[in-house]
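Asks: predicted model and sequence follow; I will ask about them next.
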Amino acid sequence: MDHFLYRDGVLHAEDVPLPEIAAAAGTPTYVYSAATLARHLGLFAEALAGLPHLVCYSVKANSNLAVLAHMAALGAGMDVVSGGEWRRARAAGVPGERIVFSGVGKTREEMALALEGGVRQFNVESEPELRALSEVAAAMGRTAPVAVRVNPDVDARTHAKIATGKSENKFGIPIARAREVYAEAAALPGIAVVGIDVHIGSQLTELAPFEAAFAKVAELAHALRADGHDIARLDLGGGLGIPYASTNDAPPLPFDYGGVIRRTVGALGCEIQIEPGRVIAGNAGILLARVIYLKRGEGRDFLILDAAMNDLVRPTLYDAWHDIVPVRAPEPDAPVAPVDVVGPVCETGDTFARGRMLPPLAAGDLVAFRSAGAYGATMASEYNTRPLAAEVLVHDDHFDVVRARPSYEDILARDTIPAWIGRDPSPPARRR
């Protein structure tokens, strides 16, 4: 369920009509619902009720500071994958003891940053990273809490670009080698083993892969405890998919996901950490755009919007589906016809949908891309020198612009023209 509903023929975000937001913030603009974010976070808390747990929101899904602050105020921890995301979490008011640092390529500088400023644990993904972390922590006189990310070689049955738990993926340490890696970790200075980490992919639409992976984690936990390690925490990652209204995918509910956790690892007495991102933010946001032209082509029509692949790259990158709906509801008997929905960027890949059945739309009409709250704004760029979309957070009948659209002056001011350009028209001397 989300809080984007038609009222009196106009699509609203909670109690705010979307045309009102378009008039104030322009288009394209991302619009997030605070109520939907809170509801989705709460479903995971309910799913794990009775188990010691912490829900660590995955910052990479939507890293707007207002979204993070809202999640933090509701009790969420944060899962970060870079020093920049760690800084965002701290700026949003998240204490270090609620921040988990994941990612395959942590630098020594990032390790030191988190050790100095506070971190719940590092999810370590390789032996070289483990040794580097030991050196950094020992040099600082600190102890780094560590969970080793294991790769269980489980097929998540999701898109190849978001699968992370197969043996050919770059993530984690093969589970068959986990005991030797934990033995090394226990012997290293500055390292304290606190648990096990696993994450097999994103947008999973069935529970069987989770069950298979978590069962392997339970088996490993028993073995590691027998080896003398204090396995007090299990980080089970994220990955639960979201429903896209016009597709046949019907992902399991958080309650059912919680049932898998209880069956597989619930008896171990460990604190459970999970790292949902898309399933919290995805359907809590829409991308609001305006029609520029309707172009008649040879055998097909094109609906050209002011949003483009630089604003929402998922359809181009993942062949992702987003429902596209008119902000003003069509008449019940309005005809529909196939149309290619595209943006103005000079790339054929700047196509959101092909042959999408839509009611008649004209220049100036507003449309909304549903399920755009995750991996939309965070993956955006300024390709073609297009300013990043604005971002708005709605709460009841009020909205705030939580990231303003940059001006062209802001964009151009970030570049610097060297002083030597244009001074000497002669070709530069060849270096020897």
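Replies: Here it is on my side, so go on. Since the model is a prediction, treat every value here as computed from it, not as a measurement.
Asks: going forward, measure contacts and count neighbours with C-alpha atoms only.
Replies: Noted.
Asks: show me what the biggest strand by length in the chain is packed up against.
Replies: Assignment by DSSP state E gives strand 285-296 as the longest strand of the chain. Contacts defined by 3 or more CA pairs under 8 Å, 6 or more residues apart in numbering; DSSP states H and E place strand 285-296 against strand 29-33, strand 301-305, strand 366-369.
Asks: please identify the most buried of these.
Replies: strand 29-33 (a mean of 27; mean count of other CA atoms under 10 Å).
Asks: which strands and helices sit next to that one?
Replies: strand 10-13, strand 285-296, strand 390-395.
Asks: out of those strands, which gets nearest to residue 195?
Replies: Among the helices and strands packed on strand 29-33, strand 285-296 comes nearest to residue 195, with 33.7 Å by CA to CA.
Asks: what comes up buried for that closest one?
Replies: 285, 286, 287, 288, 289, 290, 291, 292, 293, 294 (16 or more other CA atoms under 10 Å).
Asks: go on, stretch 47-65?
Replies: Applying 16+ other CA under 10 Å to stretch 47-65 flags 47-48, 51, 53-65 as buried.
Asks: do the same with stretch 396-415
Replies: Of all the residues in stretch 396-415, those buried under the rule 16+ other CA under 10 Å are 399, 400, 401, 402, 403, 405.
Asks: now distance to residue 76 and secondary structure too, for these, in JSON lines please.
Replies: As requested, the buried residues of stretch 396-415 are exported to JSON lines (distance: CA to CA, whole Å; DSSP: H, G, I helix; E, B strand; the rest coil):
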{"residue": "399", "distance to residue 76": "22", "secondary structure": "strand"}
{"residue": "400", "distance to residue 76": "22", "secondary structure": "strand"}
{"residue": "401", "distance to residue 76": "23", "secondary structure": "strand"}
{"residue": "402", "distance to residue 76": "20", "secondary structure": "strand"}
{"residue": "403", "distance to residue 76": "22", "secondary structure": "strand"}
{"residue": "405", "distance to residue 76": "28", "secondary structure": "coil"}
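Asks: with distance to residue 179 added, can I get these in TSV?
Replies: Converted to TSV, the buried residues of stretch 396-415 look like this (distance: CA to CA, whole Å):
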residue	distance to residue 179
399	51
400	50
401	49
402	46
403	46
405	50
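Asks: please compare the first structure with the one that follows:
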Amino acid sequence: MRKINLVRVAMETEVLLSIAKSIKTPAYVFDKKSFFEKALNTKKIVGDEIAICYSIKANPFLIDKYYQPTDLFEKFEVCSIGELRICISSGIPAEMILYSGVNKNINELNEAYTYGVRLFTIESFNHLSYINQMGSRYEEPLPVLIRISADTQFGMDEKDVISIIKDRDQYQYIDIIGIHYFTGTQKKGYSSIIQELKYLRAFCENVNELYNFKIRNIEYGLGLGVEYFEGQKQGANTIDEVVQELRDLSAVTKLTIEMGRYFAGNCGYYFTKVVDCKVNNGTSYAIVDGGMNQLHYDGQVKSMKVPLHKHLKMTPGKLSTQTKKWTICGSICSTEDIICRDVEYQDLKEEDMLVFLNCGAYSFMEAMSTFLSREMPQIWACNSGRDLELMREFICTDTMNCRR
């Protein structure tokens, strides 16, 4: 028998209830205070010698100018021209932007350069050529970080990275200031992070000894995780466990740690209302006005895991002491649209609200938001439940799913 766990969250039930009464559903709510505190606490732990970078793909809404994100981070990683334009509209200074990612073309690079961006990653020899050409055009050597591949499509073979460093005089308008390294997110343990930090330190020492080249900067993505499900085994989700190894690496190079999920994950809430309750062949189903098209967690497979969430009673009256098992389904016409299955609630009824936690990173963007041509949810910002601010209205998607 599976029961909902009364988890401790940043916002208490009373605050969530107050928000639920103030908004229409479905809706995402991002808690500014939680985001601030995670970034500030991280900075406090690692110290001033290590810079922190927010990867905005985790949640672009969190770099809205009203969040004052430049007070929290030294850098912002963008991986597309669209993300760059979000930074521009949000007032992120060009000198704080790292333009990263695969599939860079010369027009996008020029747009970034025109805005004032002067730090780029190199993920291929094509990128190397494009940036060298751009530097030649503007007669300015451009700072770059070469990304070392971790057996994925990203970055370049270590031997190719070394060959570029070895032959660096051939690239007149490339200023290789360092290395970019990221192997994946939601790491299950700290040992892999510690191994990677040791590898990066050894890499710095080797290229200095063999090629008389100093790695001045390393941008490193730790891949720390966020807890999403009931009974989830603890993974690598706190920076305290690796802070000494981070400091060891920062002793030999300027280190920037880059994360998105770790900073944003816990600040997000997804509110959805129960609109229908019924029993089919002995199974109690509750239909909510949201669904799998708006909520996605890394590791979620066919409702086999129960996301951390809370049940809010929205109508006054005495609660029944009995609990009952329910399967929670969304509004998408698919048998796959099951958010969680066989979960016990106390007196679940229509008009009640379910609030899904820790969906501040990726969740709302990875879901199939235009499926069935339903509206995309509102997005709100708050400060631990106070001063609610509408950041995005409902968006009709029918115009996206037909010939124009």
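Replies: Now that the structure is in, tell me what you want to look at. As the structure is a computational prediction, the values presented were derived from the model and not from experiment.
Asks: could you tell me the TM-score of the two chains?
Replies: The TM-score (TM-score structural alignment, normalised by the length of structure 2) is 0.87; 388 aligned residues with a CA RMSD of 2.7 Å.
Asks: would you format the helices and strands packed on strand 29-33 of structure 1 as JSON lines with distance to residue 80 of structure 1 included?
Replies: Putting those into JSON lines (distance: least, CA to CA, whole Å) gives the following:
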{"stretch": "strand 10-13", "distance to residue 80 of structure 1": "28"}
{"stretch": "strand 285-296", "distance to residue 80 of structure 1": "21"}
{"stretch": "strand 390-395", "distance to residue 80 of structure 1": "21"}
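Asks: of these, which is nearest residue 176 of structure 1?
Replies: Of those, nearest to residue 176 of structure 1 by CA to CA is strand 285-296, at 40.3 Å.
Asks: ok, average deviation of that closest one from structure 2?
Replies: On superposition with structure 2, the mean distance recorded for strand 285-296 of structure 1 (mean CA distance after the TM-score superposition for structure 1) is 1.0 Å.
Asks: so where is the longest strand of structure 1 in structure 2?
Replies: Against structure 2, the aligned range for strand 285-296 of structure 1 is residues 268-279 (TM-score structural alignment).
Asks: hmm, who's touching that stretch?
Replies: Identification of contacts with stretch 268-279 of structure 2 by CA atoms under 8 Å, 6 or more residues apart in numbering yields 20, 25-31, 284-290, 295, 349-361.
Asks: tell me the one of the buried residues of stretch 47-65 of structure 1 nearest residue 386 of structure 1?
Replies: Sorting those by how near they are to residue 386 of structure 1, with CA to CA, puts residue 64 at the top with 19.3 Å.
Asks: that closest one corresponds to which position in structure 2?
Replies: With TM-score structural alignment as the criterion, residue 64 of structure 1 pairs with residue 61.
Asks: that's a strand at that match, yeah?
Replies: No. Residue 61 of structure 2 sits outside any strand when classified using DSSP: H, G, I helix; E, B strand; the rest coil, being helix.
Asks: next, count neighbours for residue 394 of structure 1.
Replies: 23 (other CA atoms under 10 Å).
Asks: that one maps to what in structure 2?
Replies: In structure 2, residue 394 of structure 1 lines up with residue 382, judged by TM-score structural alignment.
Asks: and its match, what does it touch?
Replies: The contact partners of residue 382 of structure 2, by CA under 8 Å, 6+ apart, come to 29, 30, 31, 32, 33, 388, 389.
Asks: what are the ranges of the helices in the stretch 151-300 of structure 2?
Replies: 158-166, 191-211, 243-250, 261-264 (DSSP state H, counting those that start in this stretch).
Asks: and those: which comes nearest residue 371 of structure 2?
Replies: helix 261-264 (24.7 Å).
Asks: what's next to that closest one, contact-wise?
Replies: By CA under 8 Å, 6+ apart, the residues outside helix 261-264 of structure 2 that reach it are 35, 38-39, 54, 58-59, 62, 223-226, 237, 360-362.
Asks: contact partners for residue 391 of structure 1?
Replies: Per CA under 8 Å, 6+ apart, neighbours of residue 391 of structure 1: 29, 30, 31, 32, 401, 402, 403, 404, 405.
Asks: mind listing residues that contact stretch 394-402 of structure 2?
Replies: Contact with stretch 394-402 of structure 2 is made by 370, 373, 374, 375, 376, 377, 378, as judged by CA under 8 Å, 6+ apart.
Asks: could you do stretch 344-353 of structure 1 as well?
Replies: Residues from elsewhere that reach stretch 344-353 of structure 1 (CA under 8 Å, 6+ apart): 304-310, 315-316, 321-322, 340-343, 384.
Asks: that older thread, check the helices of the stretch 151-300 of structure 2 for me and report the most buried one.
Replies: Of these, the one with the most neighbours on average (mean count of other CA under 10 Å) is helix 261-264, at a mean of 28.
Asks: with structure 1 overlaid, how far apart is that one on average?
Replies: Helix 261-264 of structure 2 sits 1.1 Å off on average (mean CA distance after the TM-score superposition for structure 1).
Asks: from the chain's centroid, how far away is that helix?
Replies: Computed by CA atoms, centre = their mean, to the nearest Å, the chain-centroid distance of helix 261-264 of structure 2 equals 6 Å.
Asks: next one: stretch 66-86 of structure 1
Replies: 11 Å.
Asks: would you mark the buried spots in that stretch?
Replies: Residues of stretch 66-86 of structure 1 classed as buried: 66-72, 75-83, 85-86 (neighbour count, 16+ other CA under 10 Å).
Asks: so residue 56 of structure 1 sits in a helix?
Replies: No. Counting by three-state DSSP, residue 56 of structure 1 is located in no helix; its state is strand.
Asks: what sits against it?
Replies: 76, 77, 78, 79, 98, 99, 100, 273, 274, 275, 276.
Asks: next one: it from residue 239 of structure 1, what distance?
Replies: Separation of residue 56 of structure 1 from residue 239 of structure 1 (CA to CA, to the nearest Å): 13 Å.
Asks: how about residue 75 of structure 1?
Replies: Per CA to CA, residue 75 of structure 1 is found 20 Å from residue 239 of structure 1.
Asks: what does residue 4 of structure 1 give?
Replies: Residue 4 of structure 1 sits 24 Å away from residue 239 of structure 1, going by CA to CA.
Asks: before we move on, what about residue 47 of structure 1?
Replies: Plainly put, residue 47 of structure 1 is 15 Å away from residue 239 of structure 1 if you go by CA to CA.
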